[in-house]
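S.K.: 3D model of this:
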Amino acid sequence: MQESAKRLPIVVLISGGGSNLQAIIDAANNDLPVEIRAVISNRSDAYGLERAQQAAIPTAVLDHTHYEGREAFDTALIELIDSHQPQLVVLAGFMRILTPEFVRHYQGRLINIHPSLLPEFRGLHTHRRAIEAAASHHGATVHFVTDELDGGPLILQAQVPVLADDSEELLAARVLEQEHKIYPLAIRWFAEGRLEMRDHTVVLDNQPLEKPAQLEA
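M.R.: As a prediction, the model looks like this:
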């Protein structure tokens, strides 16, 4: 295990079960060079908080219903995140639309994972929509966050086939397996200094990506 000083400090934001958080925790316990400084949720009942506590990671709850509006909540969230001095902020099922001010504050060091092959199926209910659209493939995307919903520069994708007898739940489960692979990988690239956003473009190993990297099956 690497020394803490050589690990990238990150903060993870969640709203629910935290399975992607668990994938990051497991990778960090292996050889992913990150230090998870805190896990923050806008919901006190998010199971991901328990996952973090079991891993001895500091947790905090910032309930958005206690704030007048989005701007006030995001201002408080910035203050809380910055108290942990992360170099990367990781959205792992954080079900909040972030204000432009928040996104600008973390520009280039804020990433998200979305359960579709962006730019297809932005927003919610992606698996149902993929089935209804008779898509041949579906998947997940890691991207830098901008103030366009699910519209930031695309880093890495993984595909799964959409099968004839797929239900929303079956398809979701297969996509989630891929999410657990690509999110730690994208975080690794950032931690190792291989990944950055320049002028709204993803740069990997000093090469601008014209299209997102693909996880090889």
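S.K.: can we go C-alpha only for contacts and neighbour counts from here?
M.R.: OK.
S.K.: tell me the contacts of V160?
M.R.: By Cα atoms under 8 Å, 6 or more residues apart in numbering, the contact set of V160 is H137, H138, G139, R174, V175.
S.K.: rerun that using 7 Å as the cut-off
M.R.: The contact partners of V160, by Cα atoms under 7 Å, 6 or more residues apart in numbering, come to H137, H138, G139, V175.
S.K.: of all the residues you listed, which comes closest to H84?
M.R.: V175 (31.4 Å; Cα to Cα).
S.K.: and the residue nearest to the closest one when sequence neighbours are not counted, what element?
M.R.: Spatial nearest neighbour of V175, chain neighbours left out: G139 (5.4 Å); criterion: Cα to Cα, 6 or more residues apart in numbering. Under the criterion of DSSP states H and E, G139 resides in strand 137-144.
S.K.: check which residues of that strand are buried.
M.R.: Neighbour counts using 16 or more other Cα atoms under 10 Å place H138, G139, A140, T141, V142, H143, F144 of strand 137-144 among the buried residues.
S.K.: relative to strand 137-144, how tilted is whichever helix or strand comes after it?
M.R.: With elements assigned by DSSP H and E, the helix or strand that comes after strand 137-144 is strand 154-161. Interaxial angle, strand 154-161 versus strand 137-144 (axes from the mean of the first three to the mean of the last three Cα atoms, to 10 degrees): 170 degrees.
S.K.: residue closest to the middle of the protein?
M.R.: With distances taken as Cα atoms, centre = their mean, N112 lies nearest the centre of the chain, 3.1 Å away.
S.K.: three-state assignment of that one?
M.R.: Of the three states, N112 takes strand under DSSP: H, G, I helix; E, B strand; the rest coil.
S.K.: thought it was touching G93?
M.R.: No: assessed by Cα atoms under 7 Å, N112 is found out of contact with G93, at 8.2 Å.
S.K.: mind listing the helices for the protein?
M.R.: For the chain, the helices defined by DSSP state H occupy 19-30, 47-54, 70-82, 100-105, 126-132, 168-191.
S.K.: structure for this one too, so we can compare:
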Amino acid sequence: MLRLVVLISGGGSNLRALLERCEDPAFPAHVVAVGADRDAEGLVHADEFGVPSFLVPFGHYATREVWGAALLETIRTWAPDLVILSGFMRLLPAAVVDALAPALLNTHPAHLPEFPGAHGVRDALAAGATETGASVIVVDHGTDSGPILAQERVPVLPGDTEAALHDRIKPVERRLLADVILDIAEGRIDLEELA
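M.R.: Reported below is the predicted structural model:
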């Protein structure tokens, strides 16, 4: 049974989907803690599912590196097998990435390497793309540039708004993340080969 720590910054809709998936006794993972860099709305999902949560507020630390050290120390107390960035909108310091990767995963609402960064959906629309997608990657030192573990295309429909397109991408992200976790647990993905 894989131990997951999930980090969020916002509403936590992807977190909630993962918590629901972990309710299935046949799913080989469970969320042991949920962390945030701010007082995120999504922490209510952890409470609802009886999962401990923690807060390491970015603004309470003098530098990104000091914040990162505090975050890493807190994460390690939960002894996770995987750390999942789920709408976590803060760049992790290099030392944190080095300490956790390759067991540090992120979902991204684009078919990487297309449209990396914080506004993947908006950027796809602005580029006039006819399709975009969702990806699950290992976090590295770049911006959404780590090894791709799974991805799938999602069409851009005429008249799509950023919100409408993102709403169609999110279920794909959630499914891909659950599939990747399952593949890691069952040995079909070996993260150590990516180290």
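S.K.: so what number do they get for TM-score?
M.R.: Overlay of the two chains. TM-score (TM-score structural alignment, normalised by the length of structure 2): 0.95; 194 aligned residues with a Cα RMSD of 1.3 Å.
S.K.: from the buried residues of strand 137-144 of structure 1, pick the one nearest P86 of structure 1.
M.R.: Closest to P86 of structure 1 out of the buried residues of strand 137-144 of structure 1 is F144 (15.8 Å), distances taken as Cα to Cα.
S.K.: contact partners for the closest one?
M.R.: Taking Cα under 7 Å, 6+ apart as the test, what F144 of structure 1 contacts is G108, L110, I111, N112, G152, P153, L154.
S.K.: what do you get for F88 of structure 2?
M.R.: Taking Cα under 7 Å, 6+ apart as the definition, contacts of F88 of structure 2 comprise L7, I8, S9.
S.K.: apart from its chain neighbours, what residue comes closest to whichever residue in structure 1 pairs up with M89 of structure 2?
M.R.: Using TM-score structural alignment as the criterion, M89 of structure 2 maps onto M95 of structure 1. Distances taken as Cα to Cα, 6+ apart place S15 nearest to M95 of structure 1, at 5.9 Å, with adjacent residues excluded.
S.K.: so the one you found sits right up against R43, yeah?
M.R.: Yes: using Cα under 7 Å, S15 of structure 1 makes contact with R43 at a distance of 5.8 Å.
S.K.: count of neighbours near the counterpart of L62 of structure 1 in structure 2?
M.R.: Residue correspondence to structure 2 (TM-score structural alignment): L62 of structure 1 is matched to V56. For V56 of structure 2, the neighbour count with other Cα atoms under 10 Å is 18.
S.K.: and V56 of structure 2, what does it touch?
M.R.: Residues in contact with V56 of structure 2 (Cα under 7 Å, 6+ apart) are A36, D37, L71.
S.K.: again, but for L112 of structure 2
M.R.: By Cα under 7 Å, 6+ apart, L112 of structure 2 lies in contact with S135.
S.K.: map it across to structure 1 for me.
M.R.: So L112 of structure 2 corresponds to L118, using TM-score structural alignment.
S.K.: ok, H166 of structure 2 next?
M.R.: Using TM-score structural alignment, H166 of structure 2 sits opposite A172 in structure 1.
S.K.: from Y47 of structure 1, how far off is the nearest residue to that match once chain neighbours are set aside?
M.R.: The shortest distance from A172 of structure 1 to any non-neighbouring residue, by Cα to Cα, 6+ apart, is to H127 (6.1 Å). In this view, H127 of structure 1 and Y47 of structure 1 are 22 Å apart by Cα to Cα, to the nearest Å.
S.K.: now do G151 of structure 1
M.R.: For G151 of structure 1, the distance to Y47 of structure 1 equals 28 Å [Cα to Cα].
S.K.: one more: G193 of structure 1?
M.R.: Counting by Cα to Cα, the gap from G193 of structure 1 to Y47 of structure 1 is 31 Å.
S.K.: what about these two, which has more around it?
M.R.: Taking other Cα under 10 Å, G193 of structure 1 and Y47 do not tie; Y47 has more neighbours (16 against 13).
S.K.: and for the nearest residue to that one once chain neighbours are set aside, the neighbour number?
M.R.: Residue nearest to Y47 of structure 1 in three dimensions, not counting chain neighbours: G17, with 4.6 Å by Cα to Cα, 6+ apart. Look at G17 of structure 1: counted by other Cα under 10 Å, it has 17 neighbours.
S.K.: and G17 of structure 1, what does it touch?
M.R.: Going by Cα under 7 Å, 6+ apart, G17 of structure 1 touches A46, Y47, G48.
S.K.: now flag whichever of the residues you listed is closest to A158 of structure 1.
M.R.: Closest to A158 of structure 1 out of those is G48 (23.4 Å), distances taken as Cα to Cα.
S.K.: now which residue in structure 2 aligns to the closest one?
M.R.: In structure 2, the residue matched to G48 of structure 1 (TM-score structural alignment) is G42.
S.K.: tell me the contacts of its match?
M.R.: G10, G11, G12.
S.K.: could I get the residues you listed as a markdown table with distance to A62 of structure 2?
M.R.: Formatted as a markdown table, those follow (distance: Cα to Cα, whole Å):
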| residue | distance to A62 of structure 2 |
| --- | --- |
| G10 | 23 |
| G11 | 26 |
| G12 | 27 |
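S.K.: contact partners for the residue nearest to the centre of structure 1?
M.R.: Applying Cα under 7 Å, 6+ apart to N112 of structure 1 gives the contacts V90, L91, A92, V142, H143, F144, V145.
S.K.: reformat these as TSV; add distance to D199 of structure 1.
M.R.: Listed next are these as TSV, based on distance: Cα to Cα, whole Å:
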residue	distance to D199 of structure 1
V90	20
L91	21
A92	24
V142	18
H143	14
F144	12
V145	13
